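Trainee: Dropping a prediction and its sequence here:
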Amino acid sequence: MEVKEQLKLKELLFIMKQMPKTFKLIFTLERALFIKLIVFSIITGILPIVSLYISQELINSLVTIQKDVSIVISIFLTYLGVSFFSELISQISEYYNGKFQLNIGYKLNYKVMKKSSNLALKDFENPEIYDKLERVTKEISYKPYQIIQAIITMTTSCVTLLSSIAFLMSWNPKVSLLLLVIPVISLFYFLKIGQQEFFIHWKRAGQERKSWYISYILTHDFSFKELKLYNLKDYLLNKYWDIKKTFIGQDTKILRKKTYLNLIYEIAVQLVGAVIIFIAIMSAFAGKIMVGNVMSYIRSVSLVQNHSQSIMTSIYSIYNSNLYMNQLYEFLELKEEKNEGHKKQIVEPIDSVVFQNVSFIYPNQGEQTLKHINVSLHKGERVAIVGPNGSGKSTFIKLLTGLYEVQQGDILINGINIKELDMDSYMNQIAALFQDFMKYEMTLKENIGFGQIDKLHQTNKMHEVLDIVKVDFLKSHSSYQFDTQLGLWFDEGRQLSGGQWQKIALARAYFREASMYILDEPSAALDPIAEKEIFDTFFSLSKDKIGIFISHRLVAAKLADRIIVMDNGEIVGIGKHEELLKTCPLYKKMDESENYMNPLEEERSKWTEVQYQG
């Protein structure tokens, strides 16, 4: 949605035309509660004028009373009844309002989270979509409810306003219409400020994310050591405050405009009200109307003033919130990553993978990340992928796992084009440990069970996998406490080192019954002994399956059935270690660099290699 700083009538009409969309969304989520709130708001809007009329009759009856007080008592009791009824309606309405606010907030947040989970990886790597998600999630707890509350308040105010003006018009139609002139004129200016306010918040979404990120790293344990050691506190606090100072200046400017407009509006309304009250007093002095009528007209003017202001505020809020709602609708209408068509094939165990002339380029980048990749992978084969940083290894894995769509060329799975496969069934055959693996601040059971969610309660199998990966640090009396909270975000959590978290992530991958196992830099956070254990387990579990691992360490790659060497998005070598030393200059250079060390390191390297070879 294009957001402009200047408000035009057609843009205002377009925004207000979105209201049916909002009603449809509300009815989908909370139809019954919303109808109840509207009914109560209409009743609440009628009661003030009913109360006003009864009080007028009560005062007039006191003025004209002679001997019979029964009429006065009857009117007084009626007045009390209406007051009690009004309070009852108010309390019931408050209850439903609170319930509605809770339900609508949770349900919309659930809807946004569900939508996010159905997007593609490329959407999360797109800054424009990420900013849109930031705007939506930042205000979802109150903006949608704010527009509903504004609609309900406006309904009440409109009923009260119209009934009050009708009451005044029964006395003096021409004068009463003056009370409507100023709100109508002021409406456009209120909405113009609303447009400017939304534009400011819309434009600064990127900066909001930056300030959130600074706050995040300053308030969480993972960053504390570096912040303390390098004394980054003051720099980051100043950076955060510079961003917020800009926000404060922008918000203060809008607040000043609102204050000036409200002041002018209130003065104008008070002057018109004073004229009407003066006319009423003069009419009573001339004997044309009674004292009770004067009091009721004064109160009617006050009701019109208050509720016209309330309507203005509500329209302003509806307009401003509708701009947000349009952002929400645009996000909810984003294309989801789904299996489309009716001929999608279910994937049985993966026996072969073939890349045929596959190329890939990231959005807004001029150079291809992968260039004409041709390679095949087969069951029972363990393949190492090596190459310098930025050579395209991770992009290759993302295409292989179906996280990216193939742009050019074909990927064949068991001889079938990956585009013809049911992606859910395909991904069910893959277990992966990514370089940026997740550290779920949840229980041990969830951390492992997320590998195959439909077997979350199979703790016996989890026990086996944890033993295979040697997660001894969580073992107590020969067993694992699967309810143990991992991480320090929540109460009674247990902190883990980077290597320990990686072992948990590895156990999660091995918990899945897959036919293709993928490890992306599995030894990054591990010591040599743990590294050897990881690869021993990998080679054991991937027997008779497809096993793929990315590694910068050739000592591990040597053990693979084949080594794929990548550089600058291309495959520059395929073969075994000895063969590549002769045919691939880059691989030879990597080997020489890895073996360039002092005598002590050389002895350690030999020991490590002996460990790998058992």
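Mentor: In hand now; what should we look at? Numbering: from 1, shown residues only.

Trainee: Only C-alpha atoms from now on, for both contacts and neighbour counts.
Mentor: Will do.

Trainee: First-to-last residue distance for stretch 423-433?
Mentor: 19 Å (C-alpha to C-alpha, to the nearest Å).

Trainee: ditto for stretch 559-572
Mentor: End-to-end distance of stretch 559-572 (C-alpha to C-alpha): 19 Å.

Trainee: measure the residue lying closest to residue 71 once chain neighbours are set aside to residue 55 for me?
Mentor: In space, and not counting its chain neighbours, residue 71 is closest to residue 61: 7.6 Å by C-alpha to C-alpha, 6 or more residues apart in numbering. With the distance defined as C-alpha to C-alpha, residue 61 ends up 10 Å from residue 55.

Trainee: circling back to that earlier point, from the chain's centroid, how far away is the helix or strand hosting the residue nearest to residue 71?
Mentor: Element membership for residue 61 (DSSP states H and E) is helix 19-64. If you compare the mean C-alpha spot of helix 19-64 with that of the full chain, they lie 35 Å apart, counting by C-alpha atoms, centre = their mean, to the nearest Å.

Trainee: got another, please set it beside the one above:
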Amino acid sequence: MLKINRAVTLVWQSSPFWTTIHSFVAIVQTLLPLIQLYLIKLIVDSIASSLKGTSQSQNFNHILFLLMGTGIVMLLTNFAAVIAELVSTTLSQRVTDYMQVVLYRKAIEIDLESYENPQYQDILERAKWEAPHRPTRMLNNLTSIGQSALSLIVVAGLLITMHWGLISILVVASMPMMLLRVQQSKALYKWQRHQTELERKANYFGHLLLGDSPAKEIRLFNIGNLLIEWVQELRQQLLREKLALITRQASARLLMQGITSLAVLAAYGFMIEQTLQGKFQLGDLVLYSQALQRGQGALKDLIGNLASLHENHLFLADLYEFLAIQPTIAKPLHPTTVPYPFRRGIVFENVSFRYQNSARFALKQINLSIQPGEVIALVGENGSGKTTLVKLLTRLYDVTEGRITIDGIDIRHFSPDDLHRQISVIFQDYTRYQFSAQDNIWLGNIELPITSDRIVQSAHQSGADAVIQTLPQGYNTLLGKWFKGGEELSGGQWQKIALARAFLREAQLVVLDEPTSAMDAKAEAEVFQKFRDLMRDRSALLITHRLSTVKMADRIYVMDQGRITESGTHDQLMARRGTYAHLFEIQAKHYQ
């Protein structure tokens, strides 16, 4: 009952007005057919009375009046059906849109680490399936249950006046069907949960076949038909399982429906026998037979909607499972303000970290510092832990051991939002927003007006302005090819846009993960020639494989397998003749 209340609450929150109208129209739709049934009974009785010799003229006028009333009720019924469709469509769309926003808001609250967990991906996938329509379905189930129950109450009152056994036959005959539908709902839910990962895998193949990023390799390696075969095998497996489940359920329902039909036929036979014996008038026979028919339909609808309500209740649990996920990055109840400006800088003190459900430490005993105004570089092979270190610094993850401080204050004492305002990061896998060039840069600091002159200034600093000036609509040009009129950029040009986004943010620390990896040597040289001026009083943390770009750093840390193995200036590390010097000399040979 609690989950039903939550579902109704979600629908109400999406649109109180349309939910109220929906409920009112449902009540009207329930009452109108019952009024029409009673009017038909009166018409039949009047006709029977006329045939017995009473005043035909008076009866005809009475019948005409009843017919007019029946016609009005029929018109109102049709009108109510049109209104109900309009209201239902509007409310469904309102709920769908509202639930999408609920999902989006929850998704941005959840820690980054969750996205690297397959179990979370299954939960998210099920929530995406169920969120848009399950609350509306539950509301419709409850509405239909109310309508069916109201109809049954009226019908039961009529049938009991004839014989109490009639309603008993209907109820008893329908109980096995109700129990069967509940069991089948559980079986369907269990199967749906079981096949979530297979469904995600099939969708992944679809992403590969339809996405723009994999398109080049799929064609060059000629693997498109292979992927299609794999996805067909998965879909056939899912179809076989679903058909087997549906076949079993349909066979059981057919048996139960046969039992119910026999009971209803017996009730009809009883009513006909009573009429032939003269215990009921012809109008009574029409009334009771129609009442029995409507009672059977109402009971069938009641059972079906109760089963559907149970089924939707089960599936809605997947949404609540997603909404119940709590971030592991705890926000302090009374956060400390991030120092501005930094005075002592950032310090990693014996920091170690391992990912969830992993016994291996990705970082071990990291000690480093970034003083105000310093440019620090991290170098090392792929997988050495450089990007993970940045994620800890920005509290996308929390350290497993040790601590990270700013001016001696543990960063866990800061509000994550406040911390993020002081750190501007562009990761190696930066996002290529399919927005205008202006929007792409403005997203780096949405607290500024979108027309701010600083957008162009940041584009000049990163070299993006020269690229943007060549575009058809300049800064208003849509980037990317997802939407009509978009202009695609090269990897290096996109990287300049991303750098402009990082420079726009008024942050005390700028973190650049492989900031020029897609640029040619000339563009890279231009960026780093003015890098010092760009930083001014800011600190900077550079992650790069191109060791020629880190010579200007105040201090260089060399990482290997999650540890810092060397640190110092370029000259100091070259004189030490260690890993850094070896890597630098190898790269230098390619330029000689």
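Mentor: In hand now; what should we look at? Please read all numbers here as calculations on a predicted model, not as lab measurements.

Trainee: Compare residue 61 and residue 55 of the first structure (neighbour count), which wins?
Mentor: Set residue 61 of the first structure next to residue 55 and count neighbours by other C-alpha atoms under 10 Å: residue 55 wins out with 20 against 17.

Trainee: which ones are touching the aligned partner of that one in the second structure?
Mentor: When the second structure is aligned by TM-score structural alignment, residue 55 of the first structure is paired with residue 40. By C-alpha atoms under 8 Å, 6 or more residues apart in numbering, residue 40 of the second structure lies in contact with 70, 287.

Trainee: can we see that at 10 Å?
Mentor: Residue 40 of the second structure makes contact with 34, 46, 63, 66-67, 69-70, 283, 286-287, 290 under the criterion C-alpha atoms under 10 Å, 6 or more residues apart in numbering.

Trainee: any idea which of those has the most stuff around it?
Mentor: Comparing the contacts of residue 40 of the second structure by number of neighbours (other C-alpha under 10 Å), residue 287 comes first, having 23 neighbours.

Trainee: That one -> the first structure?
Mentor: In the first structure, the residue matched to residue 287 of the second structure (TM-score structural alignment) is residue 296.

Trainee: Using the three-state scheme, assign the residue lying closest to residue 426 of the second structure once chain neighbours are set aside.
Mentor: Excluding its sequence neighbours, the residue lying closest to residue 426 of the second structure (C-alpha to C-alpha, 6+ apart) is residue 512, at 5.2 Å. With DSSP: H, G, I helix; E, B strand; the rest coil as the basis, residue 512 of the second structure sits in strand.

Trainee: What residue in the first structure is paired with residue 512 of the second structure?
Mentor: Mapped onto the first structure by TM-score structural alignment, residue 512 of the second structure lines up with residue 519.

Trainee: if I pick that match, what's in contact with it?
Mentor: Contacts for residue 519 of the first structure (C-alpha under 10 Å, 6+ apart) come out as 384, 397, 431-435, 506, 509, 534-535, 538, 547-551.

Trainee: Of those, which belong to strands?
Mentor: Among the contacts of residue 519 of the first structure, the members falling in strands (DSSP state E) are 384, 431-433, 547-550.

Trainee: Turn these into TSV, including neighbour count and distance to residue 22 of the first structure.
Mentor: Converted to TSV, these look like this (neighbours: other C-alpha atoms under 10 Å; distance: C-alpha to C-alpha, whole Å):
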residue	neighbour count	distance to residue 22 of the first structure
384	27	53
431	24	42
432	24	41
433	22	42
547	26	50
548	25	49
549	25	49
550	25	49
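
Trainee: out of the residues you listed, who's nearest residue 572 of the first structure?
Mentor: The shortest approach to residue 572 of the first structure among those belongs to residue 384, at 13.7 Å (C-alpha to C-alpha).

Trainee: Please pull up the equivalent of that closest one in the second structure.
Mentor: Following TM-score structural alignment, the counterpart assigned to residue 384 of the first structure within the second structure is residue 377.

Trainee: again with residue 264 of the first structure
Mentor: Aligned counterpart of residue 264 of the first structure in the second structure: residue 255 (TM-score structural alignment).

Trainee: What residues does the corresponding residue of the second structure for residue 420 of the first structure make contact with?
Mentor: Matched by TM-score structural alignment, residue 420 of the first structure corresponds to residue 413 in the second structure. Residue 413 of the second structure sits next to 330-338, 405, 419 when contact means C-alpha under 10 Å, 6+ apart.

Trainee: Go again with 8 Å.
Mentor: Neighbouring residues of residue 413 of the second structure by C-alpha under 8 Å, 6+ apart: 331-332, 335-336.

Trainee: which of the residues you listed also appear as contacts in the first structure?
Mentor: With the contact criterion set to both residues aligned by TM-score structural alignment, their matches' C-alpha atoms under 8 Å, those that also touch in the first structure are 335-336.

Trainee: In the contacts of residue 413 of the second structure, find the pair that's most separated.
Mentor: 331 and 336 (10.9 Å).

Trainee: Spell out the secondary structure type for the match of residue 264 of the first structure.
Mentor: Secondary structure assignment for residue 255 of the second structure (three-state DSSP): helix.

Trainee: what does residue 556 of the second structure give?
Mentor: Of the three states, residue 556 of the second structure takes strand under three-state DSSP.
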